[in-house]
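1. Predicted model and sequence follow; I will ask about them next.
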Amino acid sequence: MTRIKDIITHLESIAPLSYQESYDNSGLLVGSQNDPVNGILITLDVTEDVVEEAINLKSNLIIAHHPIIFKGLKSITGKNYVERTVLKAIQNNIAIYAIHTNLDNIINGVNHKIASLIGLQNLEILLPKGDTLIKLVTYSPKKSADKVKQGLFEAGAGNIGNYSECAFTSEGTGQFTPNDKANPTIGSNNKAEKVDEVRIEVIVPKHDSRKVIQKLNAVHPYEEVAYYILPISNANQEVGSGMIGELEEEISTLDFLKQVKSIMKVGCVRHTKSIKDKIKKVAVCGGSGSFLLSQAKRQGADVFITADFKYHEFFDAEDNIVIADIGHYESEQFTKELIHELLSEKFTTFALNLSNTVTNPISYL
């Protein structure tokens, strides 16, 4: 029997909650993680109509990109759409889970989906995050070093970009004296011992540190395992905001924007003036991405596709880049398909439904 916590564990192994922005509220917002899953409805936003759709489909879990609860609720009396939506979900025993900026910030997340749709290649995170990695250093008897390293790799350590099982090792001499209460693997109580050891250093995603240390203790031969953790300031090239890549061939700016309008099903593209005959390098950010404009310019993007630019912010293009605002909903609407892909790879015993409710609050004439 699949429970809601199984869905959560899977999604958060891909997009850990630690990757969400400080202002965000991703995670399980309504319901019990111990409830069995009867069906899932996937949506961009949660509204009363979406909850009604879940009721009709007999889906007791809604997975949304945008959290219905962003600010603290002091009451749930139905005085606004947020409270009415939450109240309706609770009354019908429907859980609500949000996977927002943590899904935005992974390398194969929301921005990768947009970039792939519009045909970008050679993709990289536009603004990589710092403070998401640590370095683990430990010591092993020489004959056990390979087993210890393999255990660390299996737990998620040692991945750097397109490379796995990355580690640095150096040999030296370890020394210790077990006391009366010790049960040493090597040596005798109350007698100093020297052992040929290997120092092992690996990079670990911070959110995996507990799992990696548990694995280290499980595979290491010593009763007491010596290790230490170092915070590192390296930017994590697989976690961060936005994405940048290149088109296969150069294309005129207006032709490209027309393609984007068609592919992304956009009612209107607000953009700054075309400054080049041909463009090739494009940056994207689903949702509100104006904070990435300076980074897109530094990276040499010809066009920056995002949403929610304010009037005066368009002037910041300064004839160095084309800003293309395609709308918040439009930029993220294919996130539903992304979530469906992530779930369908693992879960097949219940219905995974894409919501047919259009939650875009904006209409175009």
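-> Nice, I can see it.
2. For the rest of this, base every contact and every neighbour count on C-alpha atoms.
-> Fine.
3. Helices along the stretch 151-300 of the chain, start to end?
-> For the stretch 151-300 of the chain, the helices defined by DSSP state H, counting those that start in this stretch occupy 209-219, 253-263, 293-298.
4. Tell me which helix or strand residue 305 sits in.
-> strand 303-307 (DSSP states H and E).
5. That strand: what's the following helix or strand?
-> Downstream of strand 303-307, the first helix or strand assigned by DSSP H and E is strand 322-325.
6. how far is that next one from where the chain is centred?
-> Strand 322-325 has its C-alpha centroid displaced from the chain centroid by 25 Å (C-alpha atoms, centre = their mean, to the nearest Å).
7. likewise stretch 311-327?
-> Distance of stretch 311-327 from the chain centroid (C-alpha atoms, centre = their mean) equals 27 Å.
8. Pull out the buried residues from that stretch.
-> Neighbour counts using 16 or more other C-alpha atoms under 10 Å place 314, 317, 320, 321, 322, 323, 324, 325, 326, 327 of stretch 311-327 among the buried residues.
9. nearest residue to the third one other than its sequence neighbours?
-> Closest residue to residue 320 apart from its sequence neighbours, by C-alpha to C-alpha, 6 or more residues apart in numbering: residue 297 at 7.0 Å.
10. Please report the number of neighbouring residues for that neighbour.
-> Residue 297: 17 surrounding residues under other C-alpha atoms under 10 Å.
11. still on that earlier bit, okay, the buried residues of stretch 311-327 in TSV with distance to residue 85 next?
-> Below are those laid out as TSV (distance: C-alpha to C-alpha, whole Å):
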residue	distance to residue 85
314	35
317	39
320	44
321	41
322	39
323	35
324	33
325	29
326	28
327	24
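12. among those residues, which two are most distant?
-> Of all pairs drawn from those, the greatest distance, 21.7 Å, lies between 320 and 327 (C-alpha to C-alpha).
13. mind checking the SS state of the closest residue to residue 240 other than its chain neighbours?
-> For residue 240, ignoring the flanking residues on the chain, the nearest one in space by C-alpha to C-alpha, 6+ apart is residue 128 at 4.2 Å. The three-state label given to residue 128 by DSSP: H, G, I helix; E, B strand; the rest coil is strand.
14. who's in contact with residue 128?
-> Residue 128 makes contact with 235, 236, 237, 238, 239, 240, 241 under the criterion C-alpha atoms under 8 Å, 6 or more residues apart in numbering.
15. Thought residue 126 was touching the last one, still the case?
-> Yes. At 6.1 Å, residue 241 and residue 126 qualify as touching, with contact defined as C-alpha atoms under 8 Å.
16. re the thing from before, out of the helices of the stretch 151-300 of the chain, the one nearest residue 33 is which?
-> Of all the helices of the stretch 151-300 of the chain, helix 209-219 comes closest under C-alpha to C-alpha, at 21.1 Å.
17. then this one, side by side with the first:
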Amino acid sequence: MKLEEIIKHLEAYAPLNYQEDYDNSGLLTGYASQEITGVIVALDCLESVVDEAIASGCNLVITHHPIVFKGLKKFTGKNYVERVILKAIRNNVALYAIHTNLDSMFNGVNSVICGKLGLQQARILNPKPGLLKKLVTFCPPAQAEQLREALFSAGAGSIGNYSECSFNSPGTGTFKGMENTHPFVGQQGIQHHEAEVRIETVFPVQQERKILLALLEHHPYEEVAYDIYALENKLNTAGSGMIGWLEEEMEAADFLRFVKEKMKVTVIRHTAPTGKKIKKVAVCGGSGSFLLNNAIAAGADAFITADFKYHEFFDADGKLMIADIGHYESEQFTSDLLIDILTKQFPDLNIRLTTKQTNPVSYFF
């Protein structure tokens, strides 16, 4: 099993261009052609996790959080980040992180939280812009269906729960083949008028190369006329946080006990109950205070996330209840999600969950 096969699968599930600007997801150490003997999955990459990989004969560690967020100028082992990188390189252990790109996926980190809480009709809380483009091309009617099918097969035409979406309008194209041309219709040196179909379809930006290859391969013309437009539309299946409905509304105290049980947490920091029952719930794994206004605007009764600062709790302003369950605690089931993603695709690969505790926060009761 080559590392590049695993990377291809992970990045098809959670494309790297879905990550936030500050993030550093992807391959951190190692090389694509490396033969993989086994995989350790963890939320964080620590020395103890790399040691575990070495001891168990695994040479790939996949984590949610990147061990490196910004550039390193020296490798002297003076801190845990440098020590992890040095140990991984010395022992030929590849490190891969799948962080905010997995956070952004509809079937990613937040979907797991929604599943644990049994939230119904869950959707993305803050859909991500800049992830869609539109292709416009022009084709003779007789070849239009074949071309559309090729574009759909390459990944174009999906809008929400609908696939193979396109708009088609008739028109007339004109062209004149100059010297050294071999026109599909018409004659060299004579202006030609041809009935054509204008085909419009959308596609994810990371699929652009594949879409263009399909267009050029299946279009009958020697020179293919096409336009690509960047869209301001938000992709409703990718973005930050999620929101959904509990099966039954709950009193605030019952809701907090429910969250403690389902999310396996020992303590919850929260704002005062608003006085209304909890039914609509927003969630965000990890640091989610930046989504508070989105949760309020969406009509959430409660917002489950982590890392709220003292003064940020005031911003709830009695409009919803913030339930801060802790960063590690909100993302602890992400490793199980990664195990599932990998084992379904690579059932014969040695994949194991770390036995090491990587939560840096302890609680005293």
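-> Everything's here; your move. Keep in mind it's a predicted model, so treat the numbers as computed, not measured.
18. one step back: can you name every helix or strand that the strand holding residue 305 of the first structure contacts?
-> Counting contacts by 3 or more C-alpha pairs under 8 Å, 6 or more residues apart in numbering; DSSP states H and E, strand 303-307 of the first structure packs against strand 279-288, strand 322-325, helix 328-332.
19. repeat that for 10 Å
-> helix 110-117, strand 236-251, helix 253-263, strand 270-271, strand 279-288, helix 293-298, strand 322-325, helix 328-332 (3 or more C-alpha pairs under 10 Å, 6 or more residues apart in numbering; DSSP states H and E).
20. quick one: it aligns where in the second structure?
-> Strand 303-307 of the first structure corresponds to residues 302-306 in the second structure, going by TM-score structural alignment.
21. average gap between the matching stretch and the first structure?
-> Mean deviation of stretch 302-306 of the second structure relative to the first structure after superposition (mean C-alpha distance after the TM-score superposition for the first structure): 0.2 Å.
22. Number of residues surrounding residue 13 of the second structure?
-> Residues near residue 13 of the second structure, counting by other C-alpha under 10 Å: 15.
23. List the residues that contact it.
-> Residues in contact with residue 13 of the second structure (C-alpha atoms under 10 Å, 6 or more residues apart in numbering) are 7, 101, 102, 105, 107, 108, 341.
24. My guess is the first one contacts residue 32. True?
-> Yes. Taking C-alpha atoms under 10 Å as the definition, residue 7 of the second structure is a contact partner of residue 32 at 8.1 Å.
25. Show me the common contact partners of those two, please.
-> Counting by C-alpha under 10 Å, 6+ apart, residue 7 of the second structure and residue 32 have no common neighbour.
26. Looking at the helices and strands packed on strand 303-307 of the first structure, which is nearest to residue 79 of the first structure?
-> Closest approach to residue 79 of the first structure among those (C-alpha to C-alpha): helix 328-332, 24.9 Å.
27. Counting by contacts, list what the closest one packs against.
-> helix 110-117, strand 279-288, strand 303-307.
28. about what we covered before: so what's the gap between the match of strand 303-307 of the first structure and the chain middle?
-> 20 Å.
29. for that stretch, which positions count as buried?
-> 302, 303, 304, 305, 306.
30. Closest one to residue 181 of the second structure out of these, please.
-> Lowest distance from residue 181 of the second structure to these (C-alpha to C-alpha) belongs to residue 305, with 61.6 Å.
31. Please tell me how far that closest one sits from residue 263 of the second structure.
-> Distance, residue 305 of the second structure to residue 263 of the second structure, using C-alpha to C-alpha, to the nearest Å: 11 Å.
32. Common neighbours of the two, please.
-> Common contacts of residue 305 of the second structure and residue 263, defined by C-alpha under 10 Å, 6+ apart, comprise 113, 325, 329, 330, 331.
33. would you turn the residues you listed into a markdown table with distance to residue 228 of the second structure?
-> Converted to a markdown table, these look like this (distance: C-alpha to C-alpha, whole Å):
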| residue | distance to residue 228 of the second structure |
| --- | --- |
| 113 | 37 |
| 325 | 44 |
| 329 | 43 |
| 330 | 40 |
| 331 | 38 |
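34. For these, work out which two are farthest apart.
-> Going by C-alpha to C-alpha, the pair spanning these furthest: 113 and 325, at 11.8 Å.
35. so what sits against both of the two?
-> Between them, residue 113 of the second structure and residue 325 share these contacting residues under C-alpha under 10 Å, 6+ apart: 263, 285, 304, 305.
36. re the thing from before, between the helices and strands packed on strand 303-307 of the first structure, which gets nearest to residue 210 of the first structure?
-> Evaluated with C-alpha to C-alpha, these place strand 236-251 nearest to residue 210 of the first structure, the distance being 18.8 Å.
37. Superposed on the second structure, what's the mean shift for that closest one?
-> Strand 236-251 of the first structure versus its aligned partner: 0.7 Å mean (mean C-alpha distance after the TM-score superposition for the first structure).
38. Which neighbouring elements make contact with that strand?
-> Packing partners of strand 236-251 of the first structure (3+ C-alpha pairs under 10 Å, 6+ apart): helix 101-104, helix 110-117, strand 121-129, helix 253-263, strand 279-288, helix 293-298, strand 303-307.
39. Those into TSV, with extra columns for distance to residue 57 of the first structure?
-> As requested, these are exported to TSV (distance: least, C-alpha to C-alpha, whole Å):
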stretch	distance to residue 57 of the first structure
helix 101-104	26
helix 110-117	26
strand 121-129	37
helix 253-263	29
strand 279-288	29
helix 293-298	41
strand 303-307	32
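40. for those, which one sits closest to residue 201 of the first structure?
-> Ranking these by proximity to residue 201 of the first structure (C-alpha to C-alpha) places strand 121-129 first, at 21.7 Å.
41. From the chain's centroid, how far away is the closest one?
-> Relative to its parent chain, strand 121-129 of the first structure has a centroid offset of 13 Å by C-alpha atoms, centre = their mean.
42. what's the angle from that strand to strand 236-251?
-> 140 degrees (axes from the mean of the first three to the mean of the last three C-alpha atoms, to 10 degrees).
43. buried ones in strand 121-129 of the first structure?
-> Result for strand 121-129 of the first structure [16+ other C-alpha under 10 Å]: buried residues 123, 124, 125, 126, 127, 128, 129.
44. Next secondary structure element downstream of that strand?
-> In N-to-C order, the element after strand 121-129 of the first structure by DSSP H and E is strand 133-141.
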